[in-house]
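Peer 1: Next comes the sequence, and after it the predicted model I'd like to discuss.
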Amino acid sequence: MTDLPADRPPLISEDDRDAAVRRLREAYAEGHLTHPELDERLDQVLAVTTRPELDVALASLPAEKAVTTSTIGAAGGRIQRRGVWQVPRKLKVESAFGRVRLDLSRTVIEHAAVDIELRLGTGRAKITVPRDAVVDIEGLETGWKDTTYKPTRRPRSPGGVKIHISGSMGFGRLTIRHARR
């Protein structure tokens, strides 16, 4: 058995790699990188194995903005957001009993991706997403009822926001639909 040198740089995790890819895409969306630069740096990020190599691929990008999580909560009753409102990068929705209705169709979304964490006990939840959004519900655990979501059949525009829905639902049902307009 050979010993590894003590000064060997730490290896990166898949979460580190995913965060770097997300950061590059956001920098591209904000106009800090050209398309060829994005392609080159994505290739670098996907090939590196250590933290210093990853730092080189992310060099010259603007400093990351601190991501805060906004929380909407209610023990019982109804949680509803609709109309024009600003969606944070991370949104946590907590309800023990009651209905949740989030309409993102006319919202202001300044990020390339939005993470919505649901912590629901009982009751229904309905989320309306923008027409061109890409929705990922792989991180959502449901207890009793299934999630209803049919991706849109219309071709999506390439700049659609990615919405990642995670968390847990006890005895309720989640319905996700794309806005018609």
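Peer 2: Received the coordinates, thanks.

Peer 1: contacts and neighbour counts: CA atoms only from here.
Peer 2: Fine.

Peer 1: What ranges does this protein have for its strands?
Peer 2: With strands called from DSSP state E, the chain shows them at 69-74, 78-81, 86-87, 90-97, 99-103, 108-109, 113-122, 125-129, 134-142, 148-149, 162-171, 174-178.

Peer 1: Packing partners of the fifth one?
Peer 2: Read it as strand 99-103. Contact here means 3 or more C-alpha pairs under 8 Å, 6 or more residues apart in numbering; DSSP states H and E; on that basis strand 99-103 packs against strand 78-81, strand 125-129.

Peer 1: Pull out the buried positions in that strand.
Peer 2: With burial defined by 16 or more other C-alpha atoms under 10 Å, the residues of strand 99-103 counted as buried are 99-103.

Peer 1: okay, the helices and strands packed on strand 99-103 in a markdown table with mean neighbour count and distance to residue 54 next?
Peer 2: As requested, these are exported to a markdown table (neighbours: other C-alpha atoms under 10 Å; distance: least, C-alpha to C-alpha, whole Å):
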| stretch | mean neighbour count | distance to residue 54 |
| --- | --- | --- |
| strand 78-81 | 16 | 39 |
| strand 125-129 | 20 | 33 |
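
Peer 1: okay, now the one to match up with it:
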Amino acid sequence: MSNLTPRDATTRAADTDRIQVAQLLTEATAKGRLELGEYEQRLVKAYAAQTYEQLDRLTEDLPEAAEASHRRGASKPAPKTLLLAILSGFERRGRWNVPGQITTFTLFGGGVVDLRYADFTSANVDIHAYSIMGGQTILLPPEINLEVRGIGVMGGFEHNVDGTGTPGAPKVTIRGFSLWGGVGVKRKNRKPGGPEPSVP
């Protein structure tokens, strides 16, 4: 049950409040308290929520809500991330904190950035993706908003990505280029049971 006063309940929520509730829902799902379908329904509602009351309704039956201070606190974005694959590879999968800026670079190598099970710490995420005679794939869940600005020179930089995202959900902007390489961008549904195992 919410402890909000009527005045608090109608106070407009900020992006940071929505992100914190999304993290709380992800934690509850990881512990098996929510099935995948219900988790995704609540997640869409959390991103669309306008008030604290609407956010509270999505978490009031979860023990995690009592354990965490998930509203009115300034959310601290994760630090910038650099992922390199030079004659090698990188993978960022499973549950991890997505920063506001990620730079990926592949040279005679490959990489995967999977955002489907990750915790966003910023409402806007810039990914600078570069592939030179290498390749990388960026996977997004259905609700994330997307803008792709990259270019391919004798290579590919995928722009035709299915789906439109959910109003209020974080926005990912992908920039960069590929030279004799490729940057793939795909929406992919989550699977019951959590993230797919990493490929060695």
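Peer 2: Thanks, I have the structure now. Quantities reported herein were computed from a predicted structural model and do not represent experimental measurements.

Peer 1: Mind checking the TM-score on these two?
Peer 2: For these two chains in superposition, a TM-score of 0.59 is obtained (TM-score structural alignment, normalised by the length of structure 1); 127 aligned residues with a C-alpha RMSD of 2.9 Å.

Peer 1: coming back round to it: include distance to residue 164 of structure 1 when you put the helices and strands packed on strand 99-103 of structure 1 into TSV, please.
Peer 2: Listed next are those as TSV, based on distance: least, C-alpha to C-alpha, whole Å:
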stretch	distance to residue 164 of structure 1
strand 78-81	18
strand 125-129	11
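
Peer 1: any idea of the angle the lengthiest helix in structure 2 forms with strand 124-132?
Peer 2: What stands out as the longest helix in structure 2, according to DSSP state H, is helix 15-30. With axes from the mean of the first three to the mean of the last three C-alpha atoms, to 10 degrees as the basis, helix 15-30 of structure 2 and strand 124-132 are set at 70 degrees to each other.

Peer 1: In structure 2, what residue corresponds to residue 30 of structure 1?
Peer 2: In structure 2, residue 30 of structure 1 lines up with residue 16, judged by TM-score structural alignment.

Peer 1: Would you mind measuring from the spatially closest residue to residue 140 of structure 1 that is not a sequence neighbour to residue 118 of structure 1?
Peer 2: Spatial nearest neighbour of residue 140 of structure 1, chain neighbours left out: residue 166 (4.1 Å); criterion: C-alpha to C-alpha, 6 or more residues apart in numbering. Spatial separation of residue 166 of structure 1 from residue 118 of structure 1 under the definition C-alpha to C-alpha, to the nearest Å is 6 Å.

Peer 1: Spit out the residues that contact these two alike.
Peer 2: Here residue 166 of structure 1 and residue 118 share the contacting residues residue 140, scored by C-alpha atoms under 8 Å, 6 or more residues apart in numbering.

Peer 1: Of the two, which one has the most company?
Peer 2: Set side by side, residue 166 of structure 1 and residue 118 show unequal neighbour counts under other C-alpha atoms under 10 Å, the larger going to residue 118 at 22 against 18.

Peer 1: What's the match for residue 120 of structure 2 in structure 1?
Peer 2: Across the two structures, residue 120 of structure 2 finds its equivalent in residue 109 of structure 1, going by TM-score structural alignment.

Peer 1: Map residue 123 of structure 1 across to structure 2 for me.
Peer 2: With TM-score structural alignment as the criterion, residue 123 of structure 1 matches residue 134.
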